[in-house]
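S.K.: here is a sequence with its predicted model. Questions after.
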Amino acid sequence: MSEHAALIAPAAAEFTAVLRGIGEIDLAARTPCAEYDVRALLNHLLYWGPWLEAAGRKAAPPAVSSGEAESDLVGADWLAAIEGRTARLVELFGAPAAWEGETTFGGTPLPASMVGYMVLDEFVFHGWDLASAIGAKFTVRPDVAEAVYAIALEIGDQARSMKVYGEEVAVPEDATTFERALGASGRDPGWKR
């Protein structure tokens, strides 16, 4: 759990590099997340980022007037907004204390480590989703790949029941650790745009 704190910054760096490669023309591109194109996935990140940050601070969730589907948060400054949120999440979850004890997410009490898992997953899995959608390279350090694979195995059933992960995707026997993590999270490592 708290040992994952050191993985947040490198995962966020790769995630941010992908974000910087997204152009206006890419916003309508489909992603491996069937319900999201690039714009909708960016909207998802912008919508849930404040919730993750509040949970990391062990503070009350943000007040919202509409749900994710009704929100349109991808304005002209979307990149700066996500980069700023990412930097704050790195600061919070890069510290072992954020992974300890209890917090709430959307009013639901849960272990703080679970929110840390969500942050790492957002950076790695959604970073891959976005990179795949725009045809960009996505590099995952071996220790980060091992961590997200272990997380996907640990929380997979719960995440699937909450519709956070899709049904597990079978991968070849010679699949890399990261490809196994993708499959465990319901993603097809061989997905093509």
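M.R.: That came through, no problem. Numbering: from 1, shown residues only.
S.K.: CA only for contacts and neighbour counts going forward, please
M.R.: Will do.
S.K.: SS state for G84?
M.R.: helix (DSSP: H, G, I helix; E, B strand; the rest coil).
S.K.: so what's the residue count around it?
M.R.: Applying other Cα atoms under 10 Å, we find 12 residues neighbouring G84.
S.K.: where does it sit relative to D157, distance-wise?
M.R.: 32 Å (Cα to Cα, to the nearest Å).
S.K.: ok, and what's touching the host helix or strand of A152?
M.R.: Assessed by DSSP states H and E, A152 sits inside helix 142-161. Contacting residues not belonging to helix 142-161 are listed as 4, 7, 11, 117, 120-121, 124, 165-167, 177-178, 180-182, 184-185 [Cα atoms under 8 Å, 6 or more residues apart in numbering].
S.K.: okay, buried residues for whatever helix or strand A55 lives in please.
M.R.: For A55, the host element (DSSP H and E) is helix 38-57. For helix 38-57, a neighbour-count test (16 or more other Cα atoms under 10 Å) marks 38-47, 49-57 as buried.
S.K.: putting a second one here so we can go through both:
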Amino acid sequence: MELPIYRSAIRQFGQRVGLVRDHQWGLSTPDPRWTVDGLVDHVTAGQLAVAAALGTAPPDGQTVDRPARWSAASAAALTAFGTVEDWSATVDGPDGPVPAGEVLWRAATELAIHTWDLARAIGAPDELPNDLLAHVLDQAREHGDRWFTADRYAPAIPVPGCTEDLIELLARAGRNRWWRRG
């Protein structure tokens, strides 16, 4: 399984969390449901859910420091994935039972998308490593009909003939690559 790709996605999101300034937590993001604060909380909760689905207890204590909460949650998820012996074993995913490997790929895909969301919201670099994009896009193509549902993402944006992985991945999630806060 591609645990290095997941680690890369964790690093990318964590780097952007580290760039958020105090005055930016209330800014809007490309997903109109969230401010920067809400997005980071959403992704942090997702990492805790991954850890729980794989049988790892959440970190002890609740800190109000968002970057520290993110670090603890992502460390718990990484630890949980590190204990998986059979990637085809069924675990409880967000939409019901799925193979553990699919949980990894879905988490990596969501991290990549939300890294871009966070970067655009705070004006940070929004490019992602090519290997991360190529791998998660392959998985998004395979599982997108289940992952990119209307209750989770905006409708997909058609990009016929697209040759840029980031644009295609974002379009699948209903994101406009050139989004700017209004």
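M.R.: Right, received. Where do you want to start? In this text, all values refer to a predicted model and were calculated from it rather than measured experimentally.
S.K.: need the TM-score between these chains.
M.R.: Scored against TM-score structural alignment, normalised by the length of structure 2, the superposed chains reach a TM-score of 0.84; 178 aligned residues with a Cα RMSD of 2.5 Å.
S.K.: returning to that earlier point: residues in contact with the helix holding A55 of structure 1?
M.R.: Outside of helix 38-57 of structure 1, the residues within contact range by Cα under 8 Å, 6+ apart are 26-31, 60-62, 68, 71-74, 78, 81-82, 85, 88-89, 92-93, 98-99, 103-106, 112, 115-116, 118-119, 122, 126, 130, 133.
S.K.: so which of these belong to strands?
M.R.: Counting by DSSP state E, the part of the contacts of helix 38-57 of structure 1 found in strands is 103-105.
S.K.: with distance to L153 of structure 1 and neighbour count added, can I get these in JSON lines?
M.R.: Output for these, formatted as JSON lines (distance: Cα to Cα, whole Å; neighbours: other Cα atoms under 10 Å):
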{"residue": "T103", "distance to L153 of structure 1": "22", "neighbour count": "24"}
{"residue": "T104", "distance to L153 of structure 1": "22", "neighbour count": "21"}
{"residue": "F105", "distance to L153 of structure 1": "21", "neighbour count": "21"}
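S.K.: let's have those in TSV, adding distance to E146 of structure 1.
M.R.: Shown next, in TSV, are those (distance: Cα to Cα, whole Å):
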residue	distance to E146 of structure 1
T103	25
T104	26
F105	25
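S.K.: which among those gets closest to V140 of structure 1?
M.R.: F105 (26.9 Å; Cα to Cα).
S.K.: from memory the closest one sits against P61, does it?
M.R.: Yes: at 6.9 Å, F105 of structure 1 and P61 qualify as touching, with contact defined as Cα atoms under 8 Å.
S.K.: R187 of structure 1: neighbour count?
M.R.: A count of nearby residues for R187 of structure 1, using other Cα under 10 Å, gives 25.
S.K.: so it is in which element?
M.R.: For R187 of structure 1, there is no host helix or strand (DSSP H and E).
S.K.: can you tell me what it aligns to in structure 2?
M.R.: Using TM-score structural alignment, the equivalent of R187 of structure 1 in structure 2 is R175.
S.K.: what's the most centrally placed residue in structure 1 in contact with, if anything?
M.R.: By Cα atoms, centre = their mean, the mean C-alpha position of structure 1 lies nearest to E122, the distance being 0.6 Å. Shown in contact with E122 of structure 1 (Cα under 8 Å, 6+ apart): L45.
S.K.: in structure 1, what residue corresponds to G93 of structure 2?
M.R.: Match for G93 of structure 2 (TM-score structural alignment): F105.
S.K.: gap between its match and P172 of structure 1?
M.R.: From F105 of structure 1 over to P172 of structure 1 the distance is 35 Å, taken as Cα to Cα.
S.K.: try A98 of structure 1
M.R.: For A98 of structure 1, the distance to P172 of structure 1 equals 36 Å [Cα to Cα].
S.K.: so which of the two has more stuff around it?
M.R.: Using other Cα under 10 Å as the criterion, A98 of structure 1 and P172 rank with A98 on top: 24 against 10.
S.K.: quick check: the more buried one touching Y117?
M.R.: No: in terms of Cα under 8 Å, A98 of structure 1 does not count as a neighbour of Y117; the distance is 11.2 Å.
S.K.: now the residue lying farthest from the centre of structure 2: which helix or strand?
M.R.: Centroid-distance maximum for structure 2: G161 at 25.3 Å, with Cα atoms, centre = their mean. Following DSSP H and E, one finds G161 of structure 2 outside all helices and strands.
S.K.: any idea how far I167 of structure 2 is from it?
M.R.: From G161 of structure 2 across to I167 of structure 2, the span is 11 Å (Cα to Cα).
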